[in-house]
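> Attaching a predicted model along with its sequence, questions to come.
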Amino acid sequence: MLGNMMFQPLLISSMIEHAGRYHSDTLIISKNTDLSITETNWGKVRNNSKRFANVLNSLGAKLGDRIATIAWNNHRHLESWYAISGSGMVCHTINPRLFPEQLVFIINDANDKVILFDKTFLPLIKAVKPMLKSVEHFICLDAPDAAVKEQVPDVQFYDDLIAQHSEQFAWPEFDELTASSLCYTSGTTGNPKGVLYSHRSTVLHSYGICMPDSLNISARDIMLPVVPMFHVNAWGTPYAAAMVGCTMVLPGPGLDGVSLANMIDTYKVSVALGVPTIWQGLINAAQQSGTKLESLKRNVVGGSACPPAMMKVFKEQFDCETIHAWGMTETSPLGTSCQFKAKHQHLSDEEKLQIRLSQGRPPFGVDLRITDEEKSTHEIERDGKTSGNLQIKGHWIIQNYFGKAESALTADGWFDTGDIATLNEDGYLKISDRSKDLIKSGGEWISSVELENMAMGHPKIAMAAVIAAIHPKWDERPVLIAIKKPDADLSEIEILGYYADKVAKWQIPDKVIFVDSIPLSGTGKMLKKDLREQYGNVLLNS
């Protein structure tokens, strides 16, 4: 027997309709590529998304066609997202920081029909255009510009196109399992792999983000998604923002610390989201200018582990709670977020910090388990101490990669993340490392993340990476790659001594290498593969 309740498919178009109807005058503040500011609102975003949906129809785009975007976080990009997915097409966000060869592969693999791009990325478009097999239309998201037209003669301009079309558009209704958006993984070996989300998974993921025990997003918030929309859909926040109707502050290309501090103070941002390298720049800028970022109540950190020292600075200097979160492209990305339970409220500040350092616990909608090192289906104890392979399943978790018939799951239906972690009895996750970044020294495992976090606690270190270097006796030993803070006087002996009372002696790095920069991926993660290639034999030569 079925229930007697109304059925409506879970579609992305319903979220922008809700925002446009019930939060019409809520501001969307957008920094453009020329660094000017546009103030719009959810009502106008909804209307322009309908105009652009009519544009796509006029261009002959059809259900399931992939429409690519190479753009910053701005209002035109946001409007186009809802137009694409709401019309039943697939919004394919592309990371412009990838190598041109990877971009060509991704666009051809996705069989994109249209590419939308910001003027910033004109040289990239011009370079790869001759190698693209399926793209029929190029649309610049900036205002009409003769210089752009000169370099890409067949380009069309977003503002011109939407001005020619009506905001009257009836969102089509279709199966909620229809594909909605496509993101490709970064940092993998070989070519990137596509992850194809559905309308159903995206709407449910948005509910998951908004829950109080998750990222706790509401209509009262002023949200600054520093994480780019081309990085796992800005962690799903543009969808969640429409679902609850919160104010959005879109930073465009202004991702430096000074620009972010100014936007937070000017627009009274209450919650911001980004990777640790971004927050380090914000902290430095705020300390130099003297601002206390008074409106910022919480910041969400994902992408890589947040150093304890950074959490303390946000709390002690800016009265801002840091919410650790974990996820992957394959998980939409929300897997866990770190919020307290009632029983934790009586804990001391130091005890609370230890909980904050975990990646948190899963919201309803996903489940986690830890299996033994052989990656079998055997689940090991949830004691917060025994580590193993982290696996996940749920409503917004990948089943197979785009264009691949074979399953991406284990024999019993879980996705193996490639992370090594522990779970405690309450479900709090603590990631030790990526399996490929663990250091095996004399048969014992050393966590590179733990050593990096300790190094980041040193007042003279700006950034730190720990890699496994080949050792003639112990197989592998840790080596610390560090960037000193400006004008800091720091020696190898001092930093190795700093570790002495923090870890077992055999876990202390064998060597410290000071550098001016550490390579980062397009999503702000440290490229340890590149560091291992450069410094992996350093102990053999010493």
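Thanks, I have it. Residues are numbered from 1 along each chain as shown.
> contacts and neighbour counts: CA atoms only from here.
OK.
> Run through who's touching stretch 459-469.
For stretch 459-469, the surrounding residues in contact (Cα atoms under 8 Å, 6 or more residues apart in numbering) are 280, 437-440, 448-449, 451-452, 455-456, 476-485, 488-490, 518, 526, 528, 531-532, 535-539.
> distance between that stretch and the chain's centre?
Computed by Cα atoms, centre = their mean, to the nearest Å, the chain-centroid distance of stretch 459-469 equals 22 Å.
> ditto for stretch 332-341
Computed by Cα atoms, centre = their mean, the chain-centroid distance of stretch 332-341 equals 13 Å.
> the strands in the stretch 401-542 of the chain, which residues?
415-423, 429-434, 439-441, 444-446, 461-471, 475-484, 511-514 (DSSP state E, counting those that start in this stretch).
> Looking at those, which is nearest to Asp256?
strand 461-471 (15.2 Å; Cα to Cα).
> Distance to Ser30 and mean neighbour count added to the strands of the stretch 401-542 of the chain, as CSV?
Output for those, formatted as CSV (distance: least, Cα to Cα, whole Å; neighbours: other Cα atoms under 10 Å):
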stretch, distance to Ser30, mean neighbour count
strand 415-423, 35, 22
strand 429-434, 35, 23
strand 439-441, 43, 21
strand 444-446, 44, 15
strand 461-471, 30, 23
strand 475-484, 33, 23
strand 511-514, 38, 16
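> Check it against this one:
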Amino acid sequence: MQGLMQHGALTLDKIIDHAAQWHGGREVVTRSVEGPIVRTTYAEIHGRAKRVSNLLLALGIKPGDRVGTLAWNTARHIETWYGIMGIGAVCHTLNPRLFPEQIAWIADHGGDRVIFTDLTFLPIIAGIIPRLPKVEHVVVFTDRDHMPKDFHLSGEAPHFKGLLCYEDLVAEQSADCVWGGFDEGTAAGLCYTSGTTGDPKGVMYSHRSNFLHTFITMQPDVMGLSQRDVILPVVPMFHANAWGVAFSAPATGAKIVMPGARMDGAAIHELLETEGVTFSAAVPTVWQMLLQHLESTGSKITTLKKVVIGGAACPESIIRAFHEKYGVEVVHAWGMTETSPVGTLSTMTDQLEKLSYDEQIPYRLKQGRPPMGVELKLTDDDGKPLPYDGKAFGHLKIRGPIIAAEYFRGAGGKILDEEGFFDTGDVATIDEMGFMQITDRAKDVVKSGGEWISTIEIENIAVGHPKAALAAVIGVAHPKWDERPILLVKLKEGETATKEEFLDFLQGKIAKWWMPDDVVFVDEIPLGATGKIDKKLIRQRMKDYVLPTIGSAATGSATLAAADGAQAAVLYAPEPVEAPEDVIEEGEAPQAEAPVEPVHEPEVVAAQAAIEPAAEPLSVEALAAALPDPEPVPVAHLEAAEPISPEDVFPHAPLVEPQAKPLAATPEEAFDAPPVFVAEEAPLAMPLSSAKPRKAKAAKTSSGDKASSGDKGGWAAPILTGAVAIALAPAVLVVVGALGAKTGLLDKALAYDFLTRDLAPLIAWFSLLTGLLGVVVAMIGGIRRHWRRALLALAITVATLGVFFLATGTSARAAPVGDVATDWKAPLGFSDNVLAQRGEAAAPVLDEPSLPVGSELFAGRRVAEVNAETCPAARTLVLTRSPADAYEAAKAAVQAKGLTLVTDDPGEGRLEAAGASFWYGLKDDLVVRVRPDAGGARVDVRSVARDEGGDLGRNCGRVTGVLKAIEG
């Protein structure tokens, strides 16, 4: 038994509908890419979004098509989001901070047909369009005055039709557009992971998942947003829907402030104060820039109450600075592209709220508790569950209606375990209160002596050093412990420091055996496209780094001579390390040992013999140039006449090029080498070089074909050539008819009725005679010379007749009638409106039609009986859903099939629609009826061609296709 409540599909258009109706005057403020601050409202965004929908429809976008956006956080971007999703298309956000090669691969893999972009990213567009054969249009988020006068692509792109001006196109469209009406499981958004291993993978969000995620974010223990808030989403919309804020802000009616391209500390502070921002969200690096700006200028924060920090572990120094200096609550959050992305948040429980702030800090540093709708579990390497005691490290897995079930196009294969949990790739602990703490990415964790060392925990402490701007920890090879951690530090501008300063700073804050074996000072620590430290790139640059040697006077370690008598290499021998007492008691950590004795295994001997003595440390001035800023350089204003140069589109080395020279062993020199994108697996499955020219094949001509006019049998060649031409004629007529009808050059009577249905089959039968004649001619003229042409003519004829026969001549195929229905006992009819559209010349719509005597196989039989043989899948569909839900599914299925709705009557459970074939434009009318049933709902469909005679199975395909789409 089902409940008796109203049903409404959870589609995202209802969010902006709600905002426009009940919060229509609430402001949306944008720092535009052109420079000025622009103000609009939810009501205006709603209307302009519908204009965008009509624009997309005019460009040929259909439900399910992917539309790319390469843009900053602006009101125009929001308009486009809802305009895309409202008509059932898929909004594919592209990350401009990726390499252009990656952006091109992602846009092509996603199947984008149109791309919307900001002026900032036109150089990227110029470089990638030649690699995107499906993209014909690029719409630029600007007005006519700021459109570039000179735009050149980096290569040939005959498919590309040029740039379009967003404001011009929006002004030309109507704001009258029907949204929604499709199933809530319909795809809404596509976002690709950053591709840390192998190709990036697409996460396809549904309307339902994003709607439920919006409800989750609005919970008080999550983001707790309300209409009274002023929200500044610094996290970009191309990072998993700006963490859902682009949906939750209009859902609550909160004022939203979009930062555009400028996200430096000064620009963020200006918006916070001038717009009265109460809530914001961003990655830690953004807040570090803001805090540094506040410290250097002595500025204050007056209205901000809460910030959500995610994307990377938040250092304690940031949390304390916000609370102690500015009275702002920091909520530490964790999530992924695959989790929509909210997974956990470190909101305090009532028990923790009673503690002092210092006592709360250990919990605020954790990633937090899962909200309602999210399930977590920890497992060991064998998949066995681990306890929630705050000590057991395990693989973090997650499950829920907002979590990805598979990747787009099946990338990565099966990604869920037997219980339906997704492996996040993170290593974590969960304590008794449910607080989860990420200790590392599974691929980044340092395993020393068989035990895990949390690089994130060391980084968070190290970055709290007053001289540190950024810190990163990676593991490097060690002959005894497998791996040992080293700390890389980027100092604040103007600061100098020593290794001992940082090691002393870590003393007492981490276990002794966690202590880094070296501290390396670097000019830059690279950040990935999502603002996280790019450890993959760091490991690649540090691949030739070796741990510092320790002299025998300090450790008593011996030297190891190379086998060929060359200069001896010193085997690294670390100082003995001690595990924490509680760990030692449990036998979980490496035991303290005496200094390492010489190792004589051949592998170690070979490895150590190849190590050169450590070079003298380089000065800061001698270091290589730092890594270029991974973020695109924002522009405040782009002059209309300024040309866009494509030469700078691909500033990075090609992904497939080898490194210019080996990285040096000196840590700083190795780290600051020119950037080379190297993935741990094959980085991109996209060819970056042009196709190789094909080798011409030598022409092979038989002696018979070379026969002169005087040769015996030379007369046969032109006859056989004519036979081949006649054999090809039916196919040519069909193609000419189809293309002529498609382009509008030929009307239906000539293209379909005469060329395709009448003349082509007639010539096909005639070509059978000419083909047989060709065999005779070949035998007379010389079978050895002419058998190829004779056989080709006969084969083409047989294949052509076979196609015609399969299409029209067997009981297993289409009957010579264009009327297919699932229910002939209570047959479906059409409304007067549809009958008027069909016209008086159309085939009649009868309750019990029968076939005429001249219909050969089916002469005189009722169409209902013929349907059972020729279209067995056309059967009444019974669903275990409510009639209202089934009606919504039927409506979505009809629209997804590209049919035009004529009647939409949910009260009567009746849908009527019209459609046309792709090539000839042959028109059909379809009616769907949804009725209550004992088990849920009963769905019947009928599709009738407007033309007399057979339809080659077209209406059978329409009916079965709609039924399958309804059934899901």
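That came through, no problem. In this text, all values refer to a predicted model and were calculated from it rather than measured experimentally.
> Just the TM-score for the two chains, thanks.
Superposed pair, TM-score by TM-score structural alignment, normalised by the length of structure 1: 0.98. Supporting alignment: 540 aligned residues with a Cα RMSD of 1.3 Å.
> sorry, back to before: for the strands of the stretch 401-542 of structure 1, give me a markdown table that also has distance to Asp145 of structure 1.
Converted to a markdown table, the strands of the stretch 401-542 of structure 1 look like this (distance: least, Cα to Cα, whole Å):
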| stretch | distance to Asp145 of structure 1 |
| --- | --- |
| strand 415-423 | 44 |
| strand 429-434 | 45 |
| strand 439-441 | 52 |
| strand 444-446 | 54 |
| strand 461-471 | 40 |
| strand 475-484 | 41 |
| strand 511-514 | 45 |
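> how about the ones you listed, which one is nearest Lys149 of structure 1?
It is, among these and with distance given as Cα to Cα, strand 461-471, at 41.6 Å.
> In structure 2, which residues correspond to the closest one?
With TM-score structural alignment applied, strand 461-471 of structure 1 matches the range 468-478 in structure 2.
> try stretch 205-218 of structure 1
With TM-score structural alignment as the criterion, stretch 205-218 of structure 1 aligns to 213-226.
> gap between the two ends of the matching stretch?
16 Å (Cα to Cα, to the nearest Å).
> what's it in contact with?
244, 247-249, 251-254, 308, 340, 342, 345, 347, 371-373, 402.
> Try it again at 6 Å.
Stretch 213-226 of structure 2 has contacts (Cα atoms under 6 Å, 6 or more residues apart in numbering) with 248, 252, 347.
> Contact partners for the second one?
By Cα under 6 Å, 6+ apart, Thr252 of structure 2 lies in contact with 226-227.
> Trace it over to structure 1, please.
Alignment note: Thr252 of structure 2 maps to Val244 in structure 1; criterion TM-score structural alignment.
> just the last one next, same as before
In structure 1, the residue equivalent to Thr347 of structure 2 is Gln339, according to TM-score structural alignment.
> what number of residues lie near its match?
23 (other Cα atoms under 10 Å).
> thinking again about what came up before, would you turn the contacts of stretch 213-226 of structure 2 into a markdown table with distance to Ala20 of structure 2 and secondary structure?
Listed next are the contacts of stretch 213-226 of structure 2 as a markdown table, based on distance: Cα to Cα, whole Å; DSSP: H, G, I helix; E, B strand; the rest coil:
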| residue | distance to Ala20 of structure 2 | secondary structure |
| --- | --- | --- |
| Ser248 | 14 | helix |
| Thr252 | 11 | helix |
| Thr347 | 31 | coil |
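> Give me the mean deviation of the match of strand 461-471 of structure 1 from structure 1.
By mean Cα distance after the TM-score superposition for structure 1, the fitted stretch 468-478 of structure 2 averages 0.8 Å away from its aligned residues in structure 1.
> Quick one: list the elements packing against the longest helix seen in structure 1.
Counting residues, the longest helix found in structure 1 (DSSP state H) is helix 42-58. Helices and strands touching helix 42-58 of structure 1, by 3 or more Cα pairs under 6 Å, 6 or more residues apart in numbering; DSSP states H and E, are helix 12-22, helix 75-86.
> mean shift between that helix and structure 2?
Per the superposition on structure 2, helix 42-58 of structure 1 and its aligned residues are separated by 0.8 Å on average (mean Cα distance after the TM-score superposition for structure 1).
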